[in-house]
Structure formats: structure tokens, C-alpha cells
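Undergrad: coordinates only, sequence not included:
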């Protein structure tokens, strides 16, 4: 995927759900993975021509795993002239050494988001951008359907009352395969996850399930995404009418 295509998808999402307003200061949550680095490029590129002016910063919550080297991301942010902050934490130690969590994902996500959102507020940002793409949204819907018995997925834009912070998901229309293509084409400095349960979660199971369903029923994946967009899920904003 070329940058031009990425920017087209990003602008469409931003305009469909009113994600960016004049004067916004948006923090990009950087995990070190391909998705968040693609999001960083997307918003950096959008900033150059979008009619509404906004500031951009980046932040990473370091969970405390050994050999998690963020120097390549620091170098990228310097190259793009984006302020970058690293928040050090003991989340990995708490999850695996103290609590010895067998299923740590939910608690990890809660603690990570808490640390991220606090840092974002301290940086003076009013919005934080998460790097959830189309496949993440489809997989979350199936996870909720199978394991919780409800039809739900990430909202494109969510206002957090307690934090007075808005969460946006600007690459929601981008396929994961396109993200992988973008990663290779632009040689993104991906920092591999050090989490010991990475690839062995319910989400990994659902990812394979979506692949199998789409293989057996071509087009099923796109139809699931369309069902989500049209599903009137609680908390989702309405799509804005295009001129």
C-alpha cells in the first residue's frame, strides 16, 4: 500500500466520523508494532494538507519487558519532527511476577490505557489516536458475539468523560494486509512485542476464524464489516453525510 492510499482511507474515516477539529492536539499511542507506526505516518501525512489545523505528538507506554528497544521509534519521530514521550511502567512485573496472571490481556489493556491516557493529558492533548484497523474491528465484534453474547465493536470516536479526552481510530477502514504491505514498502522500524502470550490469545483464535470463514465464504469478512458500520451499535456516532 502506498502512502497516498493510506491517506485516502484515513481522511475518509476522519471525515465520516468527525474525528478531527480545528486546534486539536492529538497524541498517537505507539506500541512499537506495525499498526501504530502506520497510524503515525497516516496522521503525519494528513496534517500537511488537511483543512483543519491540528498538532501531533506520540507516546509509548513501556510495559517493562527486557530488551524492548525504542531507539528506532525515537529516531523516526525526530525525522518526522513529532514530539515523543516514553512512559516507563512496571506493568509486566505486576502481571507476570506478582499476580502471575494466566489470562493477562484484559488487565494489561486496562493498565496500559490508564497510563497512556494520563500521559496524554499531561502532554496537553485533547485527543488520543488508537491504531485499530478494519480487521481489529471485525475481530472485536466476533469476540463479543462468541464470548459475551452481544453485538459490539470499537467505536470510531469515543469521549471519555472522566478524562475529558476523546479517543479516535483514524485507520479503521484500512485492511491489516494493507498495513503489512505499508510496513514493508516504507521499512517501518517495528519493535517486536516481548509479551510472552503474544499470538496465544482469544484474539489470535478469532483472527484465524475470520480467515477461515472468508476462505469458505468469499466476501464474508467485508459483509461483517458492513454489518458493524450499519449495526447502530450503542456508543457509535452517526456517519456524517458527504457533500
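TA: Now that the structure is in, tell me what you want to look at. Since we're looking at a predicted model, the values are computed, not measured.
Undergrad: for the rest of this, base every contact and every neighbour count on C-alpha atoms.
TA: Noted.
Undergrad: ok, longest helix in this protein?
TA: With secondary structure taken from DSSP state H, the chain has its longest helix at helix 105-122.
Undergrad: need the contact partners of the helix or strand where residue 138 lies.
TA: Assessed by DSSP states H and E, residue 138 sits inside helix 134-147. Residues from elsewhere that reach helix 134-147 (Cα atoms under 8 Å, 6 or more residues apart in numbering): 150-154, 171-176, 202-203, 206-207, 210, 221, 224-225, 228.
Undergrad: re earlier: right, and the helix or strand after the longest helix of the chain?
TA: Later in the chain than helix 105-122, the nearest helix or strand by DSSP H and E is strand 127-129.
Undergrad: now for that following strand, which elements pack on it?
TA: strand 24-29, helix 105-122, strand 165-168 (3 or more Cα pairs under 8 Å, 6 or more residues apart in numbering; DSSP states H and E).
Undergrad: could those go into JSON lines alongside distance to residue 240 and mean neighbour count?
TA: Below are these laid out as JSON lines (distance: least, Cα to Cα, whole Å; neighbours: other Cα atoms under 10 Å):
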{"stretch": "strand 24-29", "distance to residue 240": "19", "mean neighbour count": "24"}
{"stretch": "helix 105-122", "distance to residue 240": "27", "mean neighbour count": "16"}
{"stretch": "strand 165-168", "distance to residue 240": "15", "mean neighbour count": "21"}
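Undergrad: save those as JSON lines, and put in distance to residue 18 too.
TA: JSON lines is the format used below for these (distance: least, Cα to Cα, whole Å):
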{"stretch": "strand 24-29", "distance to residue 18": "12"}
{"stretch": "helix 105-122", "distance to residue 18": "20"}
{"stretch": "strand 165-168", "distance to residue 18": "9"}
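Undergrad: closest one to residue 54 among these?
TA: Among the helices and strands packed on strand 127-129, the nearest to residue 54 by Cα to Cα is strand 24-29 (4.8 Å).
Undergrad: the following helix or strand past that closest one packs against which elements?
TA: Following strand 24-29 in sequence order, the next helix or strand is helix 34-47 (DSSP H and E). Using 3+ Cα pairs under 8 Å, 6+ apart, the elements in contact with helix 34-47 are helix 3-16, strand 24-29, strand 54-62, helix 176-185.
Undergrad: try this one side by side with the last:
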């Protein structure tokens, strides 16, 4: 006779099933991004920038999992920049990383005092803080012999940056999943580029990461990025799937139907040429098709980093 399943057991089983689905989905998204943009290659030494927030914890955790099954060899070194913010718990990350058994390095630089001294009270500190942090991390990457620098920016960060540049910078520009630094010496990758922030929040809770809040910039009210984030979240609530559609647009750019004369030779356009990127839609009704999912599991190369 079968033993009846209690409500508690049923809930636990469902929770475990959902956790497994979430983990697999994030792993696939990261694997897809790595493969699509050739982010990690044989012999790479990846410096994973760990801030103590949910995104960078998830990035390191997922990369460690992929490392075990990948058909190529690459190494990971976690790096945290202790910016000497008041009350920053300096023991949390070293303890966490030591328990993981991962190679790591903690860099202590008092950028907090510099930012507070230079930026007037009430003004946004993010720009200066970011520049200082970037310069330090590039230096550390050289010291560690890192071939790639992995950052924890996700899909929502990329979309927010797109709208920030449009609204406040007059540029059609986002965060690329992969880029070379201005001096050409460092390669930056964003393996979480396809991951939704809501999934990462759930994953952080599931894995019980010891989250460290950013009290330097995260507590500032009325930031432009926060306003844009709220705008996108409101759209997503009213029109589910809109964020995914917008991200798909970043992967389907039609230069001939924008207005950048440096990107497309409008001045040299002549009669008789074949229309590019969708042709002449000036007098035709636009027909919009649902975007394809950003997950391309069915077409993933056999020799993928996922190793699945």
C-alpha cells in the first residue's frame, strides 16, 4: 500500500523541481551567451569580479558549474575590490570563497574617500566610482595574468543602459556582451547577458548567497537608472514579454533603417540598388512577428562550454 504524500512533502518536491528548472535555465542562458559571443576559449584565465551582490555571486557559481563539464579547460580567479565603505563586512567574501575552495584575491583600495571628497553631497557617485573601480580591476587583471574579465551584468542591466543612453546621452548604445578595453589590452565579458534579473534574484535566494549591500551608490534616491528600471518593470507588468522583445531588437539591428550616416552610406544611396534590411516600408503596413526566444538550445554547437 502506497504511503500518502503529505502537503509538506508535496510542497518540498515542487520547490526542488522548480529550483532545478531555474538552475538549468540560467546555466543554459550563460552557456548560450558564452557560445554566441565566443567569450571563453581554451586555456583562458577568467577574472570574475565579485562585488558581494546577487549577480556576481550567481556568475561565479554558474561558471564554476560549467567549468566542471566544459569540453575546454579554463581557470577562474575571483576578485573583490574592498572600497573601504563604512560598515563593509570585510570577512564575508574571504570566508565564502575559502569555503568554496576557489582561487581568490581581495584588493583593498579606499575609493570611497575619494568619491566622497570629489562628488558634492547629493550628486550621483556612480560615474566616478565606476571609473576608479575599472582602472584598479584592469591593473589587477594584469597582475593575475587574466585573459578575460567577467562582469555580472544581466539582460535588464543591458536594457537599462540602452534607455539611459537614449534618454540622457542621445546615443543608441547599450552594454555589449563582449568588448575590448579602450587601450586594447583587456577583454571584458558578460556571461549573464541573456539572464533575467528576476531569475537571478530567485537563484540568489535558493543558493543563500551572503549578500552585501552597496551603501555608497545603491542608497542614493532618484537615480536615473532606478527610474529607467522602474519604467521597464512597469512595461513588463502591463505587457509580459516586452523586455524580451526589446532585448531581441538589440540582436536584430537594421542600419539602413536608422539615421546614422557613419553607419550606413545614405549619401551614396542610388536608384537601382537592392534595399537592405527589410526593404522599403515607407508606404507598407508594418507586420510585426513575435521575436524568437533568446535561448538557442536546439542550435547550440556540440563543442559548447555547457558540455551538454
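TA: Great, that's in hand. From a predicted model like this one, the values you see are computed outputs, not experimental measurements.
Undergrad: what's the most buried one of the helices and strands packed on helix 34-47 of the first structure?
TA: Sort these by mean neighbour count, taking mean count of other Cα atoms under 10 Å, and strand 24-29 sits at the top with a mean of 24.
Undergrad: from residue 137 of the first structure, how far out is whichever residue in the first structure pairs up with residue 169 of the second structure?
TA: In the first structure, residue 169 of the second structure lines up with residue 148, judged by TM-score structural alignment. To residue 137 of the first structure, residue 148 of the first structure is 16 Å away according to Cα to Cα, to the nearest Å.
Undergrad: now do residue 113 of the first structure
TA: Between residue 113 of the first structure and residue 137 of the first structure the distance, using Cα to Cα, works out to 18 Å.
Undergrad: and for residue 109 of the first structure?
TA: Taking Cα to Cα, one finds residue 109 of the first structure at 16 Å from residue 137 of the first structure.
Undergrad: mind listing the helices for the stretch 201-308 of the second structure?
TA: 224-238, 242-250 (DSSP state H, counting those that start in this stretch).
Undergrad: which residues in the first structure does the longest one match up with?
TA: The aligned range for helix 224-238 of the second structure in the first structure is 202-216, by TM-score structural alignment.
Undergrad: mean shift between that stretch and the second structure?
TA: Compared with the second structure after fitting, stretch 202-216 of the first structure has a mean deviation of 1.2 Å; criterion: mean Cα distance after the TM-score superposition for the first structure.
Undergrad: buried ones in that stretch, by neighbour count?
TA: Neighbour-count burial for stretch 202-216 of the first structure flags 203, 206-207, 210, 214 (criterion: 16 or more other Cα atoms under 10 Å).
Undergrad: got CSV for these, with distance to residue 37 of the first structure too?
TA: Putting these into CSV (distance: Cα to Cα, whole Å) gives the following:
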residue, distance to residue 37 of the first structure
203, 21
206, 24
207, 21
210, 24
214, 27
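Undergrad: quick one on the thing from earlier: so between residue 148 and residue 137 of the first structure, which is more surrounded?
TA: Using other Cα atoms under 10 Å as the criterion, residue 148 of the first structure and residue 137 rank with residue 137 on top: 22 against 11.
Undergrad: nearest residue to residue 141 of the second structure in space, please, no chain neighbours.
TA: Using Cα to Cα, 6 or more residues apart in numbering and skipping the chain neighbours, the partner closest in space to residue 141 of the second structure is residue 47 (6.8 Å).
Undergrad: what do we get in the first structure for the one you found?
TA: Correspondence of residue 47 of the second structure to the first structure, assessed by TM-score structural alignment: residue 27.
Undergrad: so residue 92 of the first structure: helix, strand or coil?
TA: helix (DSSP: H, G, I helix; E, B strand; the rest coil).
Undergrad: does it really touch residue 66, like I thought?
TA: No - the criterion here is Cα atoms under 8 Å, and residue 92 of the first structure misses it with residue 66 at 9.7 Å.
Undergrad: more neighbours: which of those two?
TA: residue 92 (21 against 8).
Undergrad: how about the more buried one, what's its match in the second structure?
TA: That one, residue 92 of the first structure, aligns with residue 112 by TM-score structural alignment.
Undergrad: let me see the contact set for that match.
TA: For residue 112 of the second structure, the contacting residues are 83-85, 129, 216, by Cα under 8 Å, 6+ apart.
Undergrad: take the residues you listed and lay them out in TSV including distance to residue 73 of the second structure.
TA: Putting these into TSV (distance: Cα to Cα, whole Å) gives the following:
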residue	distance to residue 73 of the second structure
83	32
84	35
85	37
129	34
216	37
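Undergrad: show me which residues of stretch 204-214 of the second structure are buried.
TA: Within stretch 204-214 of the second structure, the residues that qualify as buried are 204, 209, 211, counting by 16+ other Cα under 10 Å.
Undergrad: need the helices and strands packed on helix 34-47 of the first structure in a markdown table (columns: distance to residue 126 of the first structure).
TA: Shown next, in a markdown table, are these (distance: least, Cα to Cα, whole Å):
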| stretch | distance to residue 126 of the first structure |
| --- | --- |
| helix 3-16 | 16 |
| strand 24-29 | 6 |
| strand 54-62 | 10 |
| helix 176-185 | 26 |
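Undergrad: of these, which approaches residue 99 of the first structure most closely?
TA: Nearest to residue 99 of the first structure, of all those, is strand 54-62, at 18.6 Å by Cα to Cα.
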